[in-house]
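A.B. asks: let's see this in three dimensions:
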Amino acid sequence: MKLKEDADPRAAAVLRRALSDVLRTPTGQEVAADFVAQNASAEVRFDKLDGTLISVNGRKVVSGIRGEARNGSVVAINRLFLDADPELASREMAGTLAHELFGHILEEQRAKNADFPLAALHRYRGDEANGRLIGWLVRTELGAPLSDGGMWGYLKDPEAFHKSLALIDPYYALTFGPDGLADPVPVLRARLEQSRRRRESMDETDIDMRKWRFVIEHFVAEHKMERRRFASVGEDSDNFLEEYSSIKREAGEVEEDIRKRIEFYGTPEGREALRKLSEASRSEHLRAFERRLERYRTRLAMETRGRKREALVPPPPDQIDFDALEKLYQDDVRDNPRHWGL
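C.D. replies: Take a look at the predicted model:
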């Protein structure tokens, strides 16, 4: 593995630290040995990726694309990590590096070694699940807060996790489980309708989040509550609304890409692609991949047993969260309906 030189003098040390963190975890050591055994190689670099730095209870974290694997040989890490909170960025970068390097680059090399078609690998939802599981395991083994809602969702119900992921990102919208690879078109048609319904409901979510800004101002102005007690929930609302335009844009892209893919599968070239996907869905390579995913999921369940989702950055103890804000609002509607024009 090669670390690409960077003009930023901090870059080399930060990348080496991230790799060192990965390799001191049991999962990192296991997949690194596999990486060597498969004769895989990669260049790791910082790059400008879509995203922004947001504040979470006063500490800067990367929101957006944290990393990506390119062409089976390059791992790009979001340059924003260099300016994020160092302690949080260190563990997040380790998980991101493990995800991209050992979740994707390694699997492309494994597929090549097994003569498994890369086109099928890139349409297989397990490729992303693999990266996420490895990243979650590395973060967990490093002692990072168990703050990723996606991790908890996957542990609870992998199928529901994949259905949700397929509706929020154009790339994952065109990926399938083994059964879906065998016959993708019905899956895509159902997904198109699900995406349409989700997009139509998104404006309600926007209105709901904006409502909380008004509710907060009401309790500060009318009930003389301290504004600082709403800092965390206000920050969460602002972060969501800042990202909302890109969320809506991607929802439209999901539908457009699904339509195009359905049309493609109706062409002679598309029908040949369907035949190859169906063949890949029955391969031993894919069955072994599914077993590996289940092994990682079982390990992650054991690592997190008895715990629950944690805050990435715990708020001050007297902060009002969304549940408490909802109760304040409902109680005030009941006791002071005129405050709300009722």
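
A.B. asks: for the rest of this, base every contact and every neighbour count on C-alpha atoms.
C.D. replies: Will do.

A.B. asks: ok, which stretches of the stretch 101-250 of the chain are helices?
C.D. replies: 106-113, 118-121, 126-141, 149-156, 158-165, 178-182, 184-221, 231-264 (DSSP state H, counting those that start in this stretch).

A.B. asks: list the buried ones in the second one?
C.D. replies: For helix 118-121, burial by neighbour count (16 or more other CA atoms under 10 Å) applies to Ala120, Leu121.

A.B. asks: check the fifth one too.
C.D. replies: By neighbour count, with 16+ other CA under 10 Å as the criterion, the buried positions of helix 158-165 are Pro158, Phe161, His162, Ser164, Leu165.

A.B. asks: of all these, which comes closest to Gly58?
C.D. replies: Leu165 (28.8 Å; CA to CA).

A.B. asks: which residue sits closest to the closest one, ignoring its sequence neighbours?
C.D. replies: Leaving out its chain neighbours, the residue that sits closest to Leu165 by CA to CA, 6 or more residues apart in numbering is Tyr172, at 6.4 Å.

A.B. asks: now the second one, please; I'll put the structures next to each other:
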Amino acid sequence: MRNFRAWAPLLALLLALPAGRALTAGELESESAGSAELFDGTGRYAGTAAQAGASAEGKAQLLAALKTKVAVTGTPEQTAALNSLLARVLDSPTGRELAVQFVREDARASLSFEDIPGTQVFEINGRKTFNASGGHAHTTYDPPTVHLNSAYQQAKQEDAPGTLAHELFGHVMERRRAERHGVQDSYIYHQNEEANAGLIGWTVHAELGNRIDNGWAWIYMANPADYHRRLKSNMAYYAGTLSTEEMQDPLPAYQTRLRSAEGLLLRLPVKKEQNENWLKIIDHLVEAHKRAAEAFRTLREKINAAIAGVASDELRLKDIQTYLKKLIARCAGEAGTAWQRQLERDSENAYFAEQRRVMEEREKVLAGLMLGRTWDTEQPPERPGQVTWPQLEEMWKQDQDSSCGWRV
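C.D. replies: Reported below is the predicted structural model:
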């Protein structure tokens, strides 16, 4: 999957995707006026995001400046694809605005693909997809490192630019800002560190003309508190993040989350069995009641994907348990007390208030992009004639009420 032929469709897709609607993020593009010389070849960029968006030449100058800060590594085919992704991010008004900031912050990063454990590529409705993380950033490395999931070589190519913006601008650049405020050791424990990166990625993705089909975006915009609660069981790092209030006393929060993770882990076998039973029910409806097998194709794909994902769910929850136990142990003793006091002091740093202000601006932009859309309208069309979940549940209810007598 690492040869050029495999990457050719991705490169073509990235170059052919429609540009985002600039007016939706006009406020983000208004920067102070720059000099006539936008880029001098040494990494200094004196132009604005608006200038970069005004012409192909302006975008090329910003891209050249950005590439002096981002070292792309991998095979020739991989580096070509990653460079195309960097260019694609700059088709987004938000991407250009943040690229200018990245250069001016003198932030740096290395960028490559990585095989992320637990990733499985599968097909639903004729479209290849995967449910694992799209990437991650190691912000304490020198320079910080961004890894994108190598599964993007096979699936979900349209999601890759948003993920890159999320990691590069939402995590790597944010580390740089935290360092300026002296909170680099504590900012990563605040739950807005991920939410801010999420807003960046979702907005760039939408501005590039894509469907807003990331469930986390809709959950966050509907209820940020619910988003933060759900995210705590999604990955070990997220489980360790705290609200401003929790930073003042983190131990009870960690203890509660550990109990929650243990409960979720115990329920995984039940989840697997329930999905396996639905496959048996579908088989029964097809074999005993002569329902058309093709009508259940999409449901089978979704159920099989859920079953296949149980193993990675188990790995994820065990990682969360291990991480939370380490954090709980860290709270003990004099060193633990000192760490908790540092979190408490840093929670009042101006950095967090400024981050929240910026996030509110990003929320307004994303809300504008969501106007007239719903979660349902953003889903890709399914195959015609497919049985839906409610229909399957009704079929099973009628079967149980009948004289058939079959049971799972």
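
A.B. asks: what's the TM-score here?
C.D. replies: Comparison of the two superposed chains (TM-score structural alignment, normalised by the length of structure 1) gives a TM-score of 0.92, and 335 aligned residues with a CA RMSD of 1.9 Å.

A.B. asks: just say which of the helices of the stretch 101-250 of structure 1 is most tucked in.
C.D. replies: Greatest average neighbour count among the helices of the stretch 101-250 of structure 1 goes to helix 126-141 (a mean of 24), per mean count of other CA atoms under 10 Å.

A.B. asks: read off where that one ends up in structure 2.
C.D. replies: Using TM-score structural alignment, helix 126-141 of structure 1 corresponds to residues 192-207 of structure 2.

A.B. asks: just stretch 96-104 of structure 1 next, same as before
C.D. replies: Under TM-score structural alignment, the match for stretch 96-104 of structure 1 is residues 163-171.

A.B. asks: cool, and stretch 180-196 of structure 1?
C.D. replies: Going by TM-score structural alignment, stretch 180-196 of structure 1 sits over residues 246-262 in structure 2.

A.B. asks: stretch 217-225 of structure 1 now?
C.D. replies: So stretch 217-225 of structure 1 sits over residues 283-291 in structure 2, by TM-score structural alignment.

A.B. asks: in a helix, His369 of structure 2, correct?
C.D. replies: In this structure residue 369 of structure 2 is Leu, not His. Yes: counting by DSSP: H, G, I helix; E, B strand; the rest coil, Leu369 of structure 2 is located in a helix.

A.B. asks: so it touches Ala206, yeah?
C.D. replies: Yes: Leu369 of structure 2 sits in contact with Ala206 when judged by CA atoms under 8 Å, with a separation of 6.9 Å.

A.B. asks: which part of structure 1 lines up with stretch 310-321 of structure 2?
C.D. replies: With TM-score structural alignment as the criterion, stretch 310-321 of structure 2 aligns to 244-255.

A.B. asks: by how much does that stretch deviate from structure 2 on average?
C.D. replies: In the superposition with structure 2, the average deviation recorded for stretch 244-255 of structure 1 is 1.9 Å (mean CA distance after the TM-score superposition for structure 1).

A.B. asks: hmm, who's touching that stretch?
C.D. replies: With CA atoms under 8 Å, 6 or more residues apart in numbering as the test, stretch 244-255 of structure 1 has contacts from Leu167, Ile168, Asp169, Pro170, Tyr171, Ala173, Leu192, Ser195, Arg196, Arg199, Met202, Asp206.

A.B. asks: look up how far Asp148 of structure 1 lies from the fifth one.
C.D. replies: Separation of Tyr171 of structure 1 from Asp148 of structure 1 (CA to CA, to the nearest Å): 21 Å.

A.B. asks: those two: which has the busier surroundings?
C.D. replies: Neighbour count, other CA atoms under 10 Å: between Tyr171 of structure 1 and Asp148, Tyr171 has more, with 17 against 13.

A.B. asks: residue range for stretch 18-26 of structure 1 in structure 2?
C.D. replies: Matched against structure 2 by TM-score structural alignment, stretch 18-26 of structure 1 falls on residues 85-93.

A.B. asks: the matching stretch: end-to-end distance?
C.D. replies: Taking CA to CA, stretch 85-93 of structure 2 runs 15 Å from one end to the other.

A.B. asks: what does that stretch rub up against?
C.D. replies: 14-15, 19-22, 25-26, 28-29, 49, 53, 59, 63, 95-96, 99, 160-162, 164-165, 204, 207-208.

A.B. asks: sorry, back to before: quick one: end-to-end distance for the match of stretch 96-104 of structure 1.
C.D. replies: End-to-end distance for stretch 163-171 of structure 2: 11 Å, by CA to CA.

A.B. asks: please compute how far that stretch lies from its chain's middle.
C.D. replies: Distance of stretch 163-171 of structure 2 from its chain centroid, counting by CA atoms, centre = their mean, to the nearest Å, is 9 Å.

A.B. asks: which non-adjacent residue is nearest Gly95 of structure 1?
C.D. replies: Nearest non-adjacent residue to Gly95 of structure 1 (CA to CA, 6+ apart): Gly135, at 4.2 Å.

A.B. asks: residue contacts, that neighbour?
C.D. replies: Taking CA under 8 Å, 6+ apart, one finds Ala94, Gly95, Thr96, Leu97, Ala98, His99, Gly103 in contact with Gly135 of structure 1.

A.B. asks: change it to 7 Å
C.D. replies: Counting by CA atoms under 7 Å, 6 or more residues apart in numbering, Gly135 of structure 1 touches Gly95, Thr96, Ala98, His99.

A.B. asks: element containing the third one?
C.D. replies: Right, Ala98 of structure 1. Taking DSSP states H and E as the definition, Ala98 of structure 1 sits inside helix 86-100.

A.B. asks: can you give the contact residues for that helix?
C.D. replies: So helix 86-100 of structure 1 is contacted by 18-19, 21-22, 61, 66-69, 75, 81, 131-132, 134-136, 138-139, 144 (CA under 7 Å, 6+ apart).
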